[in-house]
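**Student:** pasting a predicted model and its sequence here:
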Amino acid sequence: METALVRIYKELDKWKHRHLLLLADEQESMVEKYLASGTMYVLEDSGVKAECVVTDEGNHVLEIKNIAVMPKSQGYGYGKKLIGFLVKQYAGNYDYIQGGTGDSPLTIPFYEHCGFTRYDVRKNFFLDNYDHVIVEGGKQLVDMVLLHRKI
């Protein structure tokens, strides 16, 4: 992983990695809402391993709207490397980087391992914004948990 490379994809290329985007957010209409205004980063290491999309939320806050690692590449530190890249990339321009996720045993520990802490909850986010029930790690997602870390 020492040679992993993070590339920036411009708007026209973003859907090229549809399979990764939809791993993290399975409703295409939700992805489309932030994809046009977000910046997409793709981590390559002998092929594409991970991606993320970030947006400027104002007030010096950068938000991770989508982050996913290829299933066969999970557990090797690619997601954490991508978070580290974002922190370095945006240091000095933002005070916080935040992410929102379902209260899932699969994603909350990842964010916490990357130095994020919980700070808020958006009640019924998944019920109000998705057209189907979303289950992750055997648990139906209802509320969005917001986590952040200082940059």
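**Tutor:** It's in. Residues are numbered from 1 along each chain as shown.

**Student:** when you work out contacts or count neighbours from here on, use the C-alpha atoms and nothing else.
**Tutor:** Fine.

**Student:** quick one: contacts for the nearest residue to Thr107 once chain neighbours are set aside?
**Tutor:** Closest residue to Thr107 apart from its sequence neighbours, by CA to CA, 6 or more residues apart in numbering: Thr101 at 7.0 Å. Taking CA atoms under 8 Å, 6 or more residues apart in numbering, we find Thr101 in contact with Thr107, Ile108, Met144, Val145, Leu146.

**Student:** could you measure the second one against Gly99, distance?
**Tutor:** Counting by CA to CA, to the nearest Å, the separation of Ile108 from Gly99 is 10 Å.

**Student:** tell me where the protein has helices.
**Tutor:** Here the chain has its helices, by DSSP state H, at 18-24, 28-35, 78-90, 108-113, 125-129.

**Student:** so which bits of the last one are buried?
**Tutor:** If I follow you right, that is helix 125-129. If you call a residue buried by 16 or more other CA atoms under 10 Å, then helix 125-129 has these buried ones: Phe125, Phe126, Leu127.

**Student:** could you export those as CSV, including distance to Gly77?
**Tutor:** Below are the buried residues of helix 125-129 laid out as CSV (distance: CA to CA, whole Å):
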residue, distance to Gly77
Phe125, 29
Phe126, 28
Leu127, 31
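
**Student:** okay, now the nearest residue to Ile83 once chain neighbours are set aside: neighbour count?
**Tutor:** The shortest distance from Ile83 to any non-neighbouring residue, by CA to CA, 6+ apart, is to Cys114 (7.2 Å). For Cys114, the neighbour count with other CA atoms under 10 Å is 15.

**Student:** over to Arg7?
**Tutor:** The number of residues packed near Arg7 is 12, by other CA under 10 Å.

**Student:** adding another structure so you can compare the two:
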Amino acid sequence: MEIKMINENKKQFLDLLLLADESESMIDKYLERGELFALYDNELRSVCVVTRESCDICELKNIATYEKWHGMGYGSKLIQYIGAFYKDKYKTMIVGTGDVPSMMQFYGKNGFHLSHRIHNFFTDNYDHPMFENGVQLVDMVYLKKEL
């Protein structure tokens, strides 16, 4: 397994990024200013994008794994890697997600805990209703992890 930081042609990963964020225009808002990491295990399995939000906070903006590789630990490996990568640069990593039990469980298992909530984020910022595991996304739930 290998994790690489991607500095050029980040849009080549758009198909995978769209699995975690259905809006290309929303992805465009953070992709170029963020650092993109790609996890390979013979072939591409997962990607994530991390942005600088302040002098001591970074944000995991997008993390996605191809569906056929779900549940095999690739997302967790990426989170472990970026946590170690950024621990000397930032104090805290935050991530925003929909209020869906499977996502809350995934992030909780990876050391994140509840920070705050932005009401109506998904209904205010996307031009169509968004669903995850049959649950309509309304509020953005922010979680944080001390690095």
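**Tutor:** Looks like it arrived, so ask away. Given the structure is predicted, the values throughout are model-derived calculations rather than measurements.

**Student:** wait, which of the buried residues of helix 125-129 of structure 1 is closest to Leu21 of structure 1?
**Tutor:** Nearest to Leu21 of structure 1 out of the buried residues of helix 125-129 of structure 1 is Phe126 (CA to CA; 17.0 Å).

**Student:** can you tell me what that closest one aligns to in structure 2?
**Tutor:** Matched to structure 2 by TM-score structural alignment, Phe126 of structure 1 sits across from Phe122.

**Student:** now swap in Phe85 of structure 1 and tell me
**Tutor:** By TM-score structural alignment, Phe85 of structure 1 lines up with Tyr81.

**Student:** identify the residues contacting that match.
**Tutor:** If you count contacts by CA under 8 Å, 6+ apart, Tyr81 of structure 2 has none.

**Student:** measure it to Asp127 of structure 2 for me?
**Tutor:** 34 Å.

**Student:** over to Arg117 of structure 2?
**Tutor:** Arg117 of structure 2 is 20 Å from Asp127 of structure 2, by CA to CA.

**Student:** the more surrounded of the two?
**Tutor:** Legend: neighbour count by other CA under 10 Å for Arg117 of structure 2 and Asp127, higher for Arg117 (16 against 9).

**Student:** equivalent range in structure 2 for stretch 95-109 of structure 1?
**Tutor:** Mapping stretch 95-109 of structure 1 onto structure 2 (TM-score structural alignment) gives residues 91-105.

**Student:** and that stretch, end to end?
**Tutor:** Stretch 91-105 of structure 2 has an end-to-end distance of 23 Å (criterion: CA to CA).

**Student:** now do the contacts for the residue nearest in space to the middle of structure 2.
**Tutor:** By CA atoms, centre = their mean, structure 2 has its centre lying nearest to Asn62, at 2.7 Å. With contact set as CA under 8 Å, 6+ apart, Asn62 of structure 2 has these partners: Leu17, Ala20, Asp21, Val47, Cys48, Val49, Val50.

**Student:** which residue packs closest to the residue of structure 2 most remote from its centre, ignoring adjacent ones?
**Tutor:** For structure 2, the largest distance from the centre (CA atoms, centre = their mean) belongs to Asn42, which lies 22.1 Å off. Of all residues not flanking Asn42 of structure 2 in the chain, Met1 sits nearest, at 7.2 Å (CA to CA, 6+ apart).

**Student:** strands along structure 1, start to end?
**Tutor:** Counting by DSSP state E, structure 1 has these strands, from start to end: 5-9, 39-44, 48-56, 61-69, 96-102, 117-122, 135-136, 139-140, 144-150.

**Student:** including distance to Gln89 of structure 1, could the ones you listed go into CSV?
**Tutor:** Formatted as CSV, the strands of structure 1 follow (distance: least, CA to CA, whole Å):
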stretch, distance to Gln89 of structure 1
strand 5-9, 11
strand 39-44, 11
strand 48-56, 12
strand 61-69, 11
strand 96-102, 11
strand 117-122, 20
strand 135-136, 30
strand 139-140, 34
strand 144-150, 13
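
**Student:** looking at those strands, which is closest to Lys81 of structure 1?
**Tutor:** strand 39-44 (8.6 Å).
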